[in-house]
Structures are given as structure tokens and as C-alpha cells.
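Student: Coordinates for the following, if possible.
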Amino acid sequence: MGFVLGLGLAVFVGVGLYFGSGIFSKDVHVIHIINIGIPFVAATQPINSLAFVFDGVNFGASDFIYSAYSMVSTQAGS
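Tutor: Prediction:
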């Protein structure tokens, strides 16, 4: 369910930013840069929603150690 909602959010963010990018600036170059970043931002929404679901499950199960190790391992890789 989290992944499906993430897909819906991806569509909403993608369409919203594409048509609403003029709110942030009237400069053609700025709007072009926003349009370049839209696919990345929209594509990461399902991944983000799954991360929030797994965080909630881990915190609900009081598995803070796993969450801490997974956060450290992802930060060490970047």
C-alpha cells in the first residue's frame, strides 16, 4: 500500500512540478533546470514511501538498533 501511494505521489509531484514550475521563477533557465530535476524527484517518491513504511515498522517493533545500523550503513556508502 505504501508503494502504491508512493507511485501516486510520484505522479502528483511530477505533474505538479512540471506545470507549477513557473511559481518558483519566471526565468526560462531556472524553469529548464527544474524540469531536468523533475524525473529524479518523482522517481524517488516510491522509494521514499517504502523507507517511511519500514521505519514505522521498525520503530513500532522497538527495533531501534536495526534502524541505527541501517542508517549508518547507508551513510557510509555515500
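Student: from here on, contacts and neighbour counts on C-alpha atoms
Tutor: Noted.
Student: What residues does the residue positioned nearest the centre of the chain make contact with?
Tutor: Residue closest to the mean C-alpha point of the chain, counted by CA atoms, centre = their mean, is Q45 at 3.5 Å. Q45 is in contact with G6, L7, L9, A10, counting by CA atoms under 8 Å, 6 or more residues apart in numbering.
Student: give me the element P46 is part of.
Tutor: For P46, the host element (DSSP states H and E) is helix 45-60.
Student: list the buried ones in that helix?
Tutor: For helix 45-60, a neighbour-count test (16 or more other CA atoms under 10 Å) marks Q45, P46, I47, S49, L50, D55 as buried.
Student: To compare with the earlier structure, here is another sequence to fold:
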Amino acid sequence: MNTARILYEQYKVLPKKVRKELKALIISEDEPEASNSLMAEIEHGLEEVKAMKEGKIPVRTFEDIKRDLRNGE
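Tutor: Next up is the predicted model:
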């Protein structure tokens, strides 16, 4: 059995949600902007933390962030 076939067999047994995420990751690897967008997101997060420390925006806890993610914000 070749490697591609083994990977495909493993892919088939994954839950549907995980297969969708994996497929999106594989596709994003082919796009050169993918790494740039990750870096942009990290930089944006660091800017938010800096603004929170300076008191420019309200402080958010990790629980607030998790709640926002669950609500799709």
C-alpha cells in the first residue's frame, strides 16, 4: 500500500468536522498568503494586548475570548 493510500484510509475514518478542517489546512498550505495571514493575526493580537496594557481598550479575559469564539464573533 502506498503512502497516499494509507493517508486516504486514515482520512476516511476521521469525523466529518475534522476532515473538513484538515482539507482546509491542506488547501491553505498551497496558498502563499496563508503564512502571511497567520503572521498578521499574531501581530494584530499583540497590538490588542499592548492596547489593553495601555488602557486604550477594555481588558478581556480568556473566558471572554472563548465565549466570543463559541458565539462566532
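Student: TM-score them against each other, please.
Tutor: Scored against TM-score structural alignment, normalised by the length of structure 2, the superposed chains reach a TM-score of 0.36; 45 aligned residues with a CA RMSD of 3.6 Å.
Student: Filter the contacts of Q45 of structure 1 down to just the ones in strands.
Tutor: Residues of these located in strands (DSSP state E): none.
Student: nearest to P39 of structure 1, of the residues you listed?
Tutor: Of all these, P39 of structure 1 sits closest to A10, with 9.0 Å by CA to CA.
Student: In structure 2, where's the longest helix?
Tutor: Longest helix in structure 2, counting residues (DSSP state H): helix 33-54.
Student: could you say what helices and strands the helix or strand just after it packs with?
Tutor: For helix 33-54 of structure 2, the following helix or strand on the C-terminal side (DSSP H and E) is helix 62-70. Helices and strands touching helix 62-70 of structure 2, by 3 or more CA pairs under 8 Å, 6 or more residues apart in numbering; DSSP states H and E: there are none.
Student: chain center to helix 62-70 of structure 2: distance?
Tutor: Chain-centre distance of helix 62-70 of structure 2: 14 Å, with CA atoms, centre = their mean, to the nearest Å.
Student: Next: stretch 34-43 of structure 2.
Tutor: Relative to its parent chain, stretch 34-43 of structure 2 has a centroid offset of 10 Å by CA atoms, centre = their mean.
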